[in-house]
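Asks: Dropping the sequence and predicted coords here.
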Amino acid sequence: MNDPKYFSFRQPPDWRRGTGSQLAMVKNGVTIESEFVYRHVRRHMLRFPELVPPIEAAAAADVDGRWFLLDGDGVVWRTDLASSHIERIVSTDLSKSGRRARFAITRDSVIVMLPDLETTLQSVSSENSQIRWTVSNWNGEPFYGETMATDGEGGFLVLANLSGRSEVWLLRFNGSGEAVGSIPIPLTEGLDLSSVPIERFELTLGRNGQCWLLDKETNSLIQIRLQENAAHAVPIPEDAGRLLSICSDGDDTLWGLLDPKQTKGTHSLIRFRIDGTIIERGYAGNEGGKKLYAGQGCLYLLDSEQLCIHLIRPVSETAVWEPLNRRLGIWISEALDSGFEETEWHKIVMDSTQENDTQIIVRCYVSDSKEAVIGPGKVDLDRYIADPAIAMETKLTELARLWSKPLADPQDALLFKLKGRYLWLYIELIGSESHAPVVHSLEVHFPRSTYLEHLPSIYQRHEPSRDFLARYLSIFQTVMDETDRRISQVTRVFDAGGTDGRSLRWLLGWLGIEGEDYWNEEQLRQLLKHAHVLYNLRGTKMAMELLVSIYTGEKPIILEYEQVKPLKENPELGEVAERLYAADPHVFNVLVKSEHADTEMKRVSLLHLIDSFKPAFASCKLVVLQPWVYMDLHSYLGMNTVLSEPTLLTLDGKSSMPHHTITIDLGLDNRMDQHTRLGLDSRLDK
């Protein structure tokens, strides 16, 4: 009974001996779950002297990721956010009614609309600013257009009143400006679009032939199915408030930008289904902006007054536990059975990783019985804690009176006045937005063991002084226990798979191998594991290949004299072989990729490493393979050369433009005797 014992929690099966909420098992312990939340991460400023605020009619991104802007002077600009390059596309005029133009982007054109009693549509090439066509009617009938959007298939859509009619229609045009259909919109009867406030309506393209119409004045949303020529209203979440902008996020899901006046001055985002269910929330911070756009795995928020575009991305952060609206995780253990009644529990030893803005709280409950009074009667505490039908917040409320005083961030904490056969642990992991504590291991020691037992009995007679002396001596007891633990685990120091970098260098010193500072811990570990092989094969090609592969992570190409000699004696290849390889009987060639010797320090370190294991009579020529292909130079398939199908040049981070490349003007596409390449920049229409 008096021999020290402890319960240990280290591996995932150990932590399953309890019930948790909002917890995640990680490689080295247990922590709070994380979640991805859309947050503001970057601001792209559109600081160009000729760009006049405000940016009316917003912006749009084409398939190449370029943005098109319509400024306060009616000029359409094209810009690339990555390079900040900006260029003028076309200038537009005010309509007779004084309203600014609207625009939409198709595959290769900018469609400009001048809202008027007889609205004019104009298609302008996005490459050379040439006018392609002009349309001022729909099937011969004048119309007034309020807003527009692309349809995703090369055509575009216009929200309009037809001349002499009060109904609102969604007019469909193809890429040539021809009318192809219309859809009645279920709005207020007799709505005259020419008299509504500017930017009241927002038309957004969705997926799979869908688009969405937001009426900001009535805070209503209409789903339009283009393939079915149908439109119907869908609900906005009740607790969302007024929406300023929307963008599609899937077949039946949308992102919405909430009015900051209803969110305490902070722009909030909601992602919701068409049945009005909110899926998740995001935050745009305190940034301005009233127009939302969907990107590849991100959102954009346009601030037309400040001339900037805000990037909003999903950011991993500590998850919020909804019942308490706090970033925390809960774990309650099952009963730890000491085997004897009136057991006095000794201490808790915890190994954890924490930041200054996180905390770990531990509470305990001990009893000689597994039953406790919960609510109207007694219940089995283990069954109650493990019951999935009872919410965790209910369990916390009912069990609150049982727990001891909290221990904050315990590393080695004594347990006082806790006597009983069974002990339950209640652990709270409290995190911040960017950090979460990790518990690597937990030990609960019993029974009580103190150095006071080794002192004369006179020191134990007075209870107040006895408790103080026991706590005081526990400081030295902890130091001695830790020393004893390290001595008992000294064999781990000699295990290459379990020791750390400092001990690895010490062990390598026993073998006469110097672990340089540029070796990382995993390289040192592999070097120690293969040291006996390297010594047995020292001076051989196999040893050189193994040594270099440990350092670089890839097997090198090693060419000896006997392999180079046939090339040198070949009349056609002799001159090239002489230039590329060392053809001396006492010199061997080592070829490595450029990333393994891209700095002078790496190259010198690699040469020093090779010199320490090469034959005494030989020398090495180190060849660094460059990532390009030239005839009569080093070109090795799989190392610095690949075979692929020819493709059009695209500067997308995966391709480069050689110095001898000739560029062409895309504005000449589709012209006879200029650029006419079927399947590339031209097509045949029926």
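Replies: Yep, that arrived.

Asks: From now on I want contacts and neighbour counts done on CA atoms only, so please keep to that.
Replies: Fine.

Asks: Now find how far off-centre stretch 341-352 is within its chain.
Replies: Its chain's average C-alpha position is 40 Å from that of stretch 341-352, according to Cα atoms, centre = their mean, to the nearest Å.

Asks: what about Trp133, neighbour count?
Replies: Under the neighbour criterion other Cα atoms under 10 Å, Trp133 is assigned a count of 14.

Asks: Same check on Val180?
Replies: Tallying neighbours of Val180 according to other Cα under 10 Å, which is how burial is gauged here, yields 12.

Asks: so the residue lying farthest from the centre of the chain, which of the three states?
Replies: With distances taken as Cα atoms, centre = their mean, the residue sitting farthest from the centre of the chain turns out to be Ile458, at 64.2 Å. The local conformation at Ile458, judged by DSSP: H, G, I helix; E, B strand; the rest coil, is helix.

Asks: From Ser465, how far out is it?
Replies: With the distance defined as Cα to Cα, to the nearest Å, Ile458 ends up 11 Å from Ser465.

Asks: which residues sit in contact with the nearest residue to Gly175 once chain neighbours are set aside?
Replies: With Cα to Cα, 6 or more residues apart in numbering as the measure, Gly155 is the residue that lies nearest to Gly175, at 4.5 Å, once sequence neighbours are left out. In this structure, Gly155 makes contact with 106, 172-177, judged by Cα atoms under 8 Å, 6 or more residues apart in numbering.

Asks: Give me the helices and strands touching the helix ranked longest in the chain, please.
Replies: When the chain is scanned for its longest helix (criterion: DSSP state H), the result is helix 463-488. Counting by 3 or more Cα pairs under 8 Å, 6 or more residues apart in numbering; DSSP states H and E, no packing neighbours are recorded for helix 463-488 among the helices and strands.

Asks: Pull the distance from that helix to the chain's centre.
Replies: With Cα atoms, centre = their mean, you get 46 Å for helix 463-488.

Asks: and what of stretch 352-364?
Replies: For stretch 352-364, the gap between its own C-alpha mean and the chain's C-alpha mean amounts to 26 Å (Cα atoms, centre = their mean).

Asks: Report the buried residues of that stretch.
Replies: Of the residues in stretch 352-364, those scored as buried under the neighbour-count criterion (16 or more other Cα atoms under 10 Å) are 352, 354, 358-364.

Asks: Looks to me like Trp331 is in a strand.
Replies: Yes. The assignment for Trp331, made by three-state DSSP, places it in a strand.

Asks: Use this one as the comparison:
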Amino acid sequence: MQDGQTFFSLNKPLDWEQGYEANIDMREKGFSIQQTEKYSIHRIVRTDELEGIHPIHEMTVGAGRKLILLDEASNVWIYDDQSRHLESLFRHGHGLFSHQAKLASLSDLLVIADSEQATERRVAVYSLSNGQTMWAVDTWQGLELFPLSVNAKLATKHTFYTTVPLDIAVGMNGSPEVPKGGRIGILQWSSAGEVVRVYEHDGHRMEEAVDVAALKGRYFTAAADGTLALLDAHLRTVTVFHEDGREPLHFKLEQEGRFAGISIDTNHNLYIGDSGYAQQEGVTERFILKYRGNGEFFDKVTNFRGRADTLVHDSRNRLYVFDRISGQISLLDLRARTMLLEGTQLPEAVYFSGDLDTTETETQWHKIRLEADIPEETQVRFSYFASDESEGLVDGDYVNYTSYLTDPDIGVREKLAATRDLWSEPILNPKDALLDAKGRYLWFKMELIGSEQKSPYIRKLRVYYPRTSLIDYLPPIYQQDEEHSPFLERFLAMFSTFFDDMEDKIDHISAHFDPDAVTGTYLEWLGRWLAITDHEAWGEKKLRELMKQAPELYKLRGTREGLINMLKIYTGTEPFLLEYFQFKQMQETSELRQLFAQLYGDNPYCFCIMLGPEVVRTDAQRLTIEQIIEDQKPAYTEGKLIVLQPWMYADMHTYLGINTYLSEPTLLTLDQRSSMPYNTVLIDVDRDKRMDIHTRLELDSEIE
């Protein structure tokens, strides 16, 4: 509205990259404070409050987030914490395994590994639906199995792992032991009970002979796609194996704690628990430690502080933590968290701009307009300063302002402290604000203050110059009053913004009529211009294509070509249109007259539209297609929709190359030694004699 006014616009990453950013997440359409996902407690299951079960000794997570619990009476329970449904998998006193067994879930299967000598089934797989034994073993290649831990890959039912001694000897007391130099390894099992691979590392050789019973509770295993980890809680070491054959990674845990439980998320991060006793050992803080896949310590799960005996991840990266002493299972969910600014340790970010150069000295800057989403509990602070010189004093040194503010080697805290006297008073949460600045160059600072989970989101910033005002259109008496003119100018600025918004909408009104530019309600609104009211049936993609072709389609309305083009847009395939004159001559033959009348009718003003079943899947799609035919057909004609079926049926709509194909009879080859003749019929015997399924007279059914 105001003549001679220009502005600087920052709305793309390339514009913002001219400045300096700290703790900012820059995206194509704007920026915000950086955020990350951290674990927080979502739910706690107290197993000691469940009726009818003994204290829980071990747990894992099955499909559908169901908890699988092993109590001290060797009973296995399946518990759905959402419905609070609890059921037993085996009968009481089954004697299949002891309460010291380890559990792992393979989708609909349960793996139980037990190292007790009194049990015959050292590694066994059971069905979770009925407890049926799928297979069980107690030895491998003549080696007696003593599984010390067990784990399975996330979201798989094909592979699991057991940690076992690979060398066994008989000790002085007659009990099995791992001799000096004996190996501890991991066996990879298939769901069919075959060992497909063995993982081992020299870091897990015994320095002296150790009784097998003394190894219980020492080793913990975790697995994810392509990665396998083994925690030795006694030596405080972790070994990471890779399925692609890379050299294993072996590192020592430097943090304090009594480690127990290890798990791997889908990003191959390692999580290690702490099973220390707070009261007995004087432990005040027990955290779950997070390591990167390369062995680098990354963080602590600070939102969980407690004992951990077992850690399990599910396929959605939810973490389950089991405390055997309290019987408590904590479910931790990933939630977005605002990252803290380095140096201040607050959820905030800072942006320093480069210089905005008008090329004219003593420029009176006008205002800013900021497009931003500012949720509750968050804040944006905008500060600025202007100068005719690009250089000046900063904390006693003569520097180039832009070079100093955008220097990545100078920390953000140092910049904030050194330039504190340059900036204006901050404007809080500005949308449209006047500037009181004069000079060729302008610099600004934006501080984004977030909450624990929320952050302001900056979309676009415009900085206007030179100063203009609606007061210029008033009589001189209003402009010359030095006492009241500044207030009147600020008051009129609100109306100036309103007029600017209106003119901006008028300038860009054409965008609202572009099918490729609008979405949602605007697209539906444009659709009504073409008398399209059923927007859901068309969908946005088809609706846009229809609008772009509308001028040509309306020229062809009422013609064969127009109808075919309209149906092609909706269905994505070209329909078959059959008119009376195309089969009139064949209908004159007496033996075909009845058949053609049955298939296509005998009305010379009727035509048939034939479409495949893949484009007419629902009644709603059929109704839409019939409505298109009704709207687009020529006057005084009738359109008939025929949905072709994907099979050959004599005297029905069977068209070679369309829904029917002829081929040479061939054998179904099962392998190199077995095949099946082409005339073999495959049936389900248990479904015989059932109406509308397998009812064959004189074969499996009789009429009496």
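Replies: Here it is on my side, so go on. Computed from a predicted model, the values in this text were never measured in an experiment.

Asks: What's the average distance for the longest helix of structure 1 when superposed on structure 2?
Replies: Between helix 463-488 of structure 1 and its aligned stretch in structure 2, the superposed structures give an average distance of 2.4 Å (mean Cα distance after the TM-score superposition for structure 1).

Asks: Please enumerate the strands of the stretch 351-500 of structure 2.
Replies: Remark: strands of the stretch 351-500 of structure 2, listed N- to C-terminal, are 356-357, 367-373, 379-387, 391-394, 397-400, 427-428, 432-434, 441-449, 457-465; assignment by DSSP state E, counting those that start in this stretch.

Asks: Just tell me which of those ends up closest to Arg318 of structure 2.
Replies: strand 457-465 (28.1 Å; Cα to Cα).

Asks: packing partners for that closest one?
Replies: Helices and strands touching strand 457-465 of structure 2, as assessed by 3+ Cα pairs under 8 Å, 6+ apart, comprise strand 6-10, strand 30-33, strand 367-373.

Asks: what's the closest of these to Arg292 of structure 2?
Replies: Evaluated over those, closeness to Arg292 of structure 2 peaks at strand 30-33, with 23.5 Å, by Cα to Cα.

Asks: mean offset of the closest one relative to structure 1 (after superposition)
Replies: Mean deviation of strand 30-33 of structure 2 from its aligned counterpart in structure 1 after superposition (mean Cα distance after the TM-score superposition for structure 1): 3.9 Å.

Asks: What are the contacting residues of that strand?
Replies: For strand 30-33 of structure 2, contacts defined as Cα under 8 Å, 6+ apart pick out 11-13, 23-26, 338-339, 347-349, 448, 450, 455-460.

Asks: again with stretch 472-480 of structure 1
Replies: Counting contacts by Cα under 8 Å, 6+ apart, the residues outside stretch 472-480 of structure 1 that touch it are 412, 450-452.

Asks: show me the contacts for the equivalent of Thr359 of structure 2 over in structure 1.
Replies: Structural alignment places Thr359 of structure 2 opposite Gly339 in structure 1 (criterion: TM-score structural alignment). With Cα under 8 Å, 6+ apart as the criterion, the residues that contact Gly339 of structure 1 are Arg421.

Asks: now Lys347 of structure 1
Replies: The neighbourhood of Lys347 of structure 1, defined by Cα under 8 Å, 6+ apart, consists of 412-415, 444-446, 448.

Asks: Relative to Val52 of structure 1, how far out is it?
Replies: With distances taken as Cα to Cα, Lys347 of structure 1 is found 70 Å from Val52 of structure 1.

Asks: Where do the helices of structure 1 begin and end?
Replies: Under the criterion DSSP H, helices of structure 1 are mapped to 12-15, 381-386, 392-399, 463-488, 501-510, 521-529, 531-536, 541-552, 561-569, 574-580, 600-613.

Asks: Of the ones you listed, which is nearest Thr218 of structure 1?
Replies: When the helices of structure 1 are compared by Cα to Cα, helix 392-399 sits nearest Thr218 of structure 1, at 39.5 Å.

Asks: That closest one packs against which elements?
Replies: Secondary-structure packing of helix 392-399 of structure 1 (3+ Cα pairs under 8 Å, 6+ apart): no helix or strand packs against it.

Asks: show me the contacts for Gln188 of structure 2.
Replies: The contact partners of Gln188 of structure 2, by Cα under 8 Å, 6+ apart, come to 159-162, 195-199.

Asks: could you dump these to TSV with distance to Arg440 of structure 2?
Replies: What follows is the contacts of Gln188 of structure 2, written out as TSV (distance: Cα to Cα, whole Å):
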residue	distance to Arg440 of structure 2
Thr159	69
Phe160	69
Tyr161	70
Thr162	72
Val195	76
Val196	74
Arg197	72
Val198	72
Tyr199	69
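
Asks: For Ala517 of structure 2, state which of these is nearest.
Replies: For Ala517 of structure 2, the nearest member of the contacts of Gln188 of structure 2 is Thr159. The distance, counting by Cα to Cα, is 49.4 Å.

Asks: Now that closest one. Nearest residue, chain neighbours left out?
Replies: The nearest residue in space to Thr159 of structure 2 (Cα to Cα, 6+ apart) is Ser190, at 4.9 Å.

Asks: Surely the one you found and His158 touch.
Replies: Yes. Checked against Cα atoms under 8 Å, the pair Ser190 of structure 2 and His158 is within contact range at 5.7 Å.

Asks: Mutual contacts of these two, please.
Replies: By Cα under 8 Å, 6+ apart, no residue touches both Ser190 of structure 2 and His158.

Asks: Map Lys555 of structure 2 onto structure 1.
Replies: Across the two structures, Lys555 of structure 2 finds its equivalent in Asn536 of structure 1, going by TM-score structural alignment.

Asks: Measure how buried that match is and give me the count.
Replies: Using other Cα under 10 Å, Asn536 of structure 1 is surrounded by 10 other residues.

Asks: Perfect, I'm done here.
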